[in-house]
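In: sharing a model that was predicted from the sequence below.
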Amino acid sequence: MTNITAFDTPILLITFNRLDTTKEVFYKIREQKPKKIYLASDAARSDKKGEDLKVSSVRKFLLDNIDWECDVKTLFQEKNLGCNHGPHSAISWFFEHEEKGIILEDDCLPSTSFFSFCDTLLEYYNDDLRIFTIGGFNFLENTNNSDNTYFFANFPVTWGWATWRNRWQKNINTIENFGDINQELELKNLVEDSIVSNFIINNAKSAYKDEVDAWDFLWIFNSYINNALSIVPNKNLIQNIGFGVDSTHTNGSHENKIFAYHELDKPISHPKSLISDRYYDNFIYKEVFNWKGLSEKLFDASHIFKVIKNRIISK
């Protein structure tokens, strides 16, 4: 008999070698009993002794614990793709089958409200191509002085998020034509000299050249060149539990880096206008990615020295 409480929106879970965090995220997914679940797992790195056993244990746990009626699809890699190509290939595979869906990595622990939040907004903004990302994470809770459930930002955060196939296809097109797009933007920036755009372009270029092992810099770039907006909940709906020695990018101390998640206590209230919150975007650029605005750079001795040095070398 079909379970009438089953969750309709497809969910992609991207995993690797961490069984402890995977269990926590999976148990939250299992509460929803999704009708469709996609399990993507990168392979162990050849130079990491014993990692193949960790990866196998994660895969076995997932398959052994799907105890509700659902359609299960798996993408278990045989060779390690890394944090750039691994998640990217998993998301592309997901959208080969689905028109929209929720994406969780093995260290992004969602609140129960996160699922209904994404489900509602995937439907609400289905035909509004200005929206690329429905995010569940908020670095700055309750700073947006509004009674609305969420606000808009230019910078997408993908610690628990949702999107649509047609937006992801734009990302594929962006990557395939990255060279030409980047050349146009660099010429444009010779005139504008935009600090933020240079920051986004340089990070995307590094990801495109595999100089940095991170998939989301190209998604950020894709949002930027399409003037897209990202949704940010006023209350944080995702807790990143990935800080630790086994993580690839968040292997520092847990201190001051754990953001609690919350549940929504009232029906979703939508903003009346689609305008990005510049304060939030600036906080992300400055505090999370450590870029400095022009006014700060004018009084930064190290930056002044760097500029003078570059100009001397270029002469």
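Out: Great, that's in hand. Keep in mind the model is a prediction, meaning the values are calculated, not measured.

In: when you work out contacts or count neighbours from here on, use the C-alpha atoms and nothing else.
Out: OK.

In: what sits against the residue nearest to Phe217 when sequence neighbours are not counted?
Out: Nearest-residue entry for Phe217: Ala204, 5.1 Å, with adjacent residues in sequence omitted and distances by Cα to Cα, 6 or more residues apart in numbering. Contacts for Ala204 (Cα atoms under 8 Å, 6 or more residues apart in numbering) come out as 217-218, 220-221.

In: now, those that are in helices?
Out: 217-218, 220-221 (DSSP state H).

In: which residue ranges of the stretch 201-315 of the chain form helices?
Out: Along the stretch 201-315 of the chain, counting by DSSP state H, counting those that start in this stretch, helices occupy 216-225, 278-283, 294-297, 301-314.

In: re earlier: pull the most distant pair out of the contacts of Ala204.
Out: Phe217 and Phe221 (6.2 Å; Cα to Cα).

In: okay, the two: which has more neighbours?
Out: Phe221 (26 against 22; other Cα atoms under 10 Å).

In: still on that earlier bit, minimum distance to Glu263: which of the helices of the stretch 201-315 of the chain has it?
Out: helix 278-283 (21.3 Å).

In: structure B:
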Amino acid sequence: MLAPICLFTYNRLGETKQTVKALQNNFLAKESDLFIFSDGPKNEAASNKVNVVREYLKTIKGFKSITIFKSQTNKGLANSIISGVTQIIKQYGKVIVLEDDLITTPNFLDFMNHALEFYENDEKIKSISGYSTKILQKCRNIDIHFQRRAHSWGWASWKSRWDINVFRNKNLKLDNDKLREFRITCGDDIDNMLISSINGKIDSWYVWWVYDHFIKNKFTVYPIYSKIKNIGFSDESTHCQGISVFEIELDTFSKRNFNFTPLVQNPKLEKQFLNYYKMSYKLFYRLKLLNSLKGIKMVVKEIQFRIFKIK
């Protein structure tokens, strides 16, 4: 049985349409059950946009079945994902998760479903990612790589690996050595993200998902060629505002059979992957943008938002 798909939407009609259209073009779309979770508006001003998106959701076709859950209140992305994934994964035992700003390649569902089947009994694998940063050092005939850090842009997991209590551990006490190990293992930005979540400064389900991988020494399976492109870095984004420093190599081959292997760690690939999260890389990336007028505008816009909250 194919894994059900959870799609989480809010108020971005344009991005939602692009996300759904790409998903409809997947080879396995017509054989897949789609569950859409539409979050409620934060305020009166957001109501119209949310309603417009919901009117569009009612017109969607092209899947085995479509079920829409409309929240009367604004849960926020974190609570929407935690509750929605918990609901569906309990019923079906596995799930594929998308947000409303992710363009999938036609073979995305093939990759995710085949990986879920291949690694189902490998307890070292906690999740599957459809997204990947650009991998420069590729191994011949190998379609995947393994990382300790999970990703949230198009992912999948199983009921046996999903524990809702992971996201309720806000009283977690961490010593400096454990935080340092977390940072070294999962990226330069991740320890401060966890601290901010513990202190209530950010509302993130993702950092707790990453921490659960880390503390239990679990891995995520990534494709060598990304099956996802994020189009969500816009003014109306809830969590992806600013400049995306992630470079990807999108899958254009549309192959439907993949060469999966048992877990093998590759320190060189792990280092290359984590480089995208280094502050030095993020700074260098922005400095390179200053070589073009378009890049300068992007940097100025980001500064206006991050410092002055101007969209």
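Out: Perfect, I can see it now. Since we're looking at a predicted model, the values are computed, not measured.

In: residues that sit against both of Phe217 and Phe221 of structure 1, list them.
Out: By Cα under 8 Å, 6+ apart, Phe217 of structure 1 and Phe221 have these common neighbours: 200, 204.

In: about what we covered before: using CSV, lay out the helices of the stretch 201-315 of structure 1 together with distance to Ser269 of structure 1.
Out: As requested, these are arranged in CSV below (distance: least, Cα to Cα, whole Å):
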stretch, distance to Ser269 of structure 1
helix 216-225, 24
helix 278-283, 19
helix 294-297, 36
helix 301-314, 44
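
In: buried deepest among those helices, which one?
Out: Among the helices of the stretch 201-315 of structure 1, helix 216-225 has the highest mean neighbour count (mean count of other Cα atoms under 10 Å), at a mean of 22.

In: where in structure 2 does that one fall?
Out: Residues 206-215 of structure 2 are where helix 216-225 of structure 1 aligns, with TM-score structural alignment as the criterion.

In: who touches that stretch?
Out: Around stretch 206-215 of structure 2, the neighbours that count as contacts under Cα under 8 Å, 6+ apart are 78, 126, 148-152, 166-167, 182, 185-186, 190, 193-194, 197, 219.

In: return a PyMOL selection command for the buried portion of the residues you listed.
Out: Command for PyMOL that selects the buried part of the contacts of stretch 206-215 of structure 2, burial taken from 16 or more other Cα atoms under 10 Å:
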select buried, resi 126+148+149+150+151+152+167+182+185+186+190+193+194+197+219
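
In: need the contact list for His114 of structure 2.
Out: Counting by Cα under 8 Å, 6+ apart, His114 of structure 2 makes contact with Phe258.

In: what does Ile238 of structure 1 give?
Out: Counting by Cα under 8 Å, 6+ apart, Ile238 of structure 1 touches 108-111, 114, 136-137, 159-160, 259-262.

In: how about a cut-off of 7 Å?
Out: The contact partners of Ile238 of structure 1, by Cα atoms under 7 Å, 6 or more residues apart in numbering, come to 108-111, 136-137, 160, 261.

In: just the ones of these in strands?
Out: 108-110 (DSSP state E).

In: just the residues you listed now: which is nearest Lys100 of structure 1?
Out: For those, the nearest to Lys100 of structure 1 is Pro110 (18.2 Å; Cα to Cα).

In: where exactly do the strands run in the stretch 1-150 of structure 1?
Out: Using DSSP state E, counting those that start in this stretch, the strands of the stretch 1-150 of structure 1 run over residues 11-15, 36-41, 71-76, 100-105, 108-110, 131-135, 150-153.

In: export these to JSON lines and append columns for distance to Phe283 of structure 1.
Out: Formatted as JSON lines, these follow (distance: least, Cα to Cα, whole Å):
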{"stretch": "strand 11-15", "distance to Phe283 of structure 1": "28"}
{"stretch": "strand 36-41", "distance to Phe283 of structure 1": "32"}
{"stretch": "strand 71-76", "distance to Phe283 of structure 1": "36"}
{"stretch": "strand 100-105", "distance to Phe283 of structure 1": "24"}
{"stretch": "strand 108-110", "distance to Phe283 of structure 1": "21"}
{"stretch": "strand 131-135", "distance to Phe283 of structure 1": "16"}
{"stretch": "strand 150-153", "distance to Phe283 of structure 1": "11"}
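
In: of the ones you listed, which approaches Asn171 of structure 1 most closely?
Out: Comparison of the strands of the stretch 1-150 of structure 1 against Asn171 of structure 1 by Cα to Cα identifies strand 131-135 as nearest, at 10.0 Å.
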